[in-house]
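Asker: Need a 3D model of the following:
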Amino acid sequence: MSLVDIRKTHLAVEEIFHERGPRAAQPLVVATALAIIRNPYAGRHEADLMGFMAELRALGTQLSTRLVEALGGADRVQAYGKGAIVGEDGELEHGALWHEAGGWAMREVLGQPKAIVPAAKTIGHMGTRLMIPLGHTQAAYVRSHFGTAEMTVWDGPRRDEIAFGLAMATGGRIHARIGGLAAADVKGLDGLR
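Answerer: This next block holds a predicted model:
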């Protein structure tokens, strides 16, 4: 029997045309996909979490694929991030499983980008909002792509659930202008520059 029991999934897509500056010809598109699943270890300590983490890879692939489709293809994705909200009967380590499983899945679906996948995790209750940090897919020092995507669902996670989410965006902030490494100048050799 699978340890990954999905109660519901949620896909959100936002288009940003401006933030009181000039209107962009093409909007920045930011999407989040999340799944609310039963926490198989709610209310108890489990020493070995590795089997659960391995099973979560399939969930990561499912969510990554939905995001890429929503954004119009892997070649349009320039930024990404991941997050987890663990219900009150779980522990933060249950959310930490998503570091490998969610990150691995996004890399597979996007063709092995070089930069680290930014992450956030917390313990929360129904309706908890988590801001998933975003970063450029190929180079961590691209300041224009430092952003956030909101991950929330009104009826989860319940005490014995976990919300695992992924986020992707088609670019950096709509009016980025604080300098640093430009996305056009990324070499993408080491995930930093």
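Asker: okay, CA-based contacts and neighbour counts for the rest of this
Answerer: Noted.
Asker: I'd like the distance between the residue of the chain positioned farthest from its centre and Gly180.
Answerer: The C-alpha centroid of the chain is most remote from Pro22, which lies 28.3 Å away (CA atoms, centre = their mean). Distance of Pro22 to Gly180, computed by CA to CA, to the nearest Å: 21 Å.
Asker: What of Arg38?
Answerer: Separation of Arg38 from Gly180 (CA to CA): 42 Å.
Asker: which residues in this protein form helices?
Answerer: All helices of the chain, identified by DSSP state H, fall at 50-71, 92-110.
Asker: Other residues contacting the last one?
Answerer: The contact list for helix 92-110 (CA atoms under 8 Å, 6 or more residues apart in numbering) reads 49, 52-54, 56-61, 64-65, 74-75, 77, 82-86, 113, 117, 119, 121-123, 162, 164, 166.
Asker: Out of the residues you listed, which end up buried?
Answerer: 52-53, 56-57, 59-61, 64-65, 74, 77, 82-86, 113, 117, 119, 121-123, 162, 164, 166 (16 or more other CA atoms under 10 Å).
Asker: another one to check against the first:
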Amino acid sequence: MSLVNVRKYKLDVEECWHEGGPRLATPLRVAVAAAVVKNPFTGRYEPDLLPFMAELRQLGSELSARAIAALGGVEAVQAYGKAAIVGEDGELEHGAVWHEAGGWAMREALGQPKAIVPSAKTIAGIGTRLIVPLGHVQAAYVRSHFGSAEMTIWDGPRRDEIVFGLAMATGGRVHARLGGLAAADVVGNDGLR
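Answerer: I've put the predicted structure just below:
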């Protein structure tokens, strides 16, 4: 029997044309694909979380595919992040399994980009809004792509659930103008520059 029991999926797509400055020719699009999953370890300590983490790779692949399709394909994705909200009867480590499972799946789907996948996780109740950090997919020092996306489920996570999410964006912040390494100048060899 699988350790991953999905109750529901959610896909949000935000489209931003401007933030008070000139209107963009093409909007910034941000997608958040999330799933509400039954926590198989609710209310008890489980010493070995690795089998759960391994099974979650398939969920990561599913969420990656949904977000990539919503943004128009792999070539469109310039920034990414991941997040988990653990219901109140779980522990933070139950969300931390997503670091490898979600990050691995997203990298696989995007052609093995080099930069670290920014992450957020918390323990919380139904309707929690978690702000997911975003960073450039090839180089962590691309300041313009330090962004964020919101992940929320109106009826989750319940006490015995976990919300796992992946966020992707088609670019950096709208009207970014604070210097630093430009996306066009990324070499992408080490995930930093």
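Asker: quick one: TM-score?
Answerer: For this chain pair, the superposition-based TM-score is 1.00 by TM-score structural alignment, normalised by the length of structure 1; 193 aligned residues with a CA RMSD of 0.3 Å.
Asker: sorry, back to before: more neighbours, Arg38 and Gly180 of structure 1?
Answerer: Taking neighbours as other CA atoms under 10 Å, Arg38 of structure 1 and Gly180 compare with Arg38 leading, 20 against 10.
Asker: In space, what's closest to Ala58 of structure 1 - neighbours in sequence excluded?
Answerer: Ala105 (7.7 Å; CA to CA, 6 or more residues apart in numbering).
Asker: burial measure for that neighbour, as a count.
Answerer: 23.
Asker: Glu91 of structure 1 now?
Answerer: 20.
Asker: Can you tell me how far the nearest residue to it once chain neighbours are set aside is from Ala54 of structure 1?
Answerer: Take Glu91 of structure 1 and drop its neighbours on the chain: the residue closest to it by CA to CA, 6+ apart is Ile123, 7.1 Å away. To Ala54 of structure 1, Ile123 of structure 1 is 22 Å away according to CA to CA.
Asker: Show the residue spans covered by the strands in structure 2.
Answerer: Using DSSP state E, the strands of structure 2 run over residues 6-16, 28-38, 79-86, 119-123, 130-136, 147-151, 161-169.
Asker: Make TSV out of those and add distance to His94 of structure 2.
Answerer: TSV is the format used below for those (distance: least, CA to CA, whole Å):
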stretch	distance to His94 of structure 2
strand 6-16	15
strand 28-38	11
strand 79-86	7
strand 119-123	10
strand 130-136	16
strand 147-151	18
strand 161-169	8
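Asker: and stretch 57-71 of structure 1, how far from structure 2 on average?
Answerer: Once fitted to structure 2, stretch 57-71 of structure 1 is off its aligned match by 0.3 Å on average (mean CA distance after the TM-score superposition for structure 1).
Asker: who's in contact with stretch 1-13 of structure 2?
Answerer: Residues from elsewhere that reach stretch 1-13 of structure 2, judged by CA under 8 Å, 6+ apart: 29-38, 40, 52, 55-56, 66-67, 70, 153.
Asker: again, 7 Å this time
Answerer: Outside stretch 1-13 of structure 2, the residues within contact range by CA atoms under 7 Å, 6 or more residues apart in numbering are 29-38, 40, 52, 55-56.
Asker: quick one: contacts for the nearest residue to Thr152 of structure 1 once chain neighbours are set aside?
Answerer: The shortest distance from Thr152 of structure 1 to any non-neighbouring residue, by CA to CA, 6+ apart, is to Arg129 (4.9 Å). Each residue near Arg129 of structure 1 by CA under 7 Å, 6+ apart is listed here: Glu150, Met151, Thr152.
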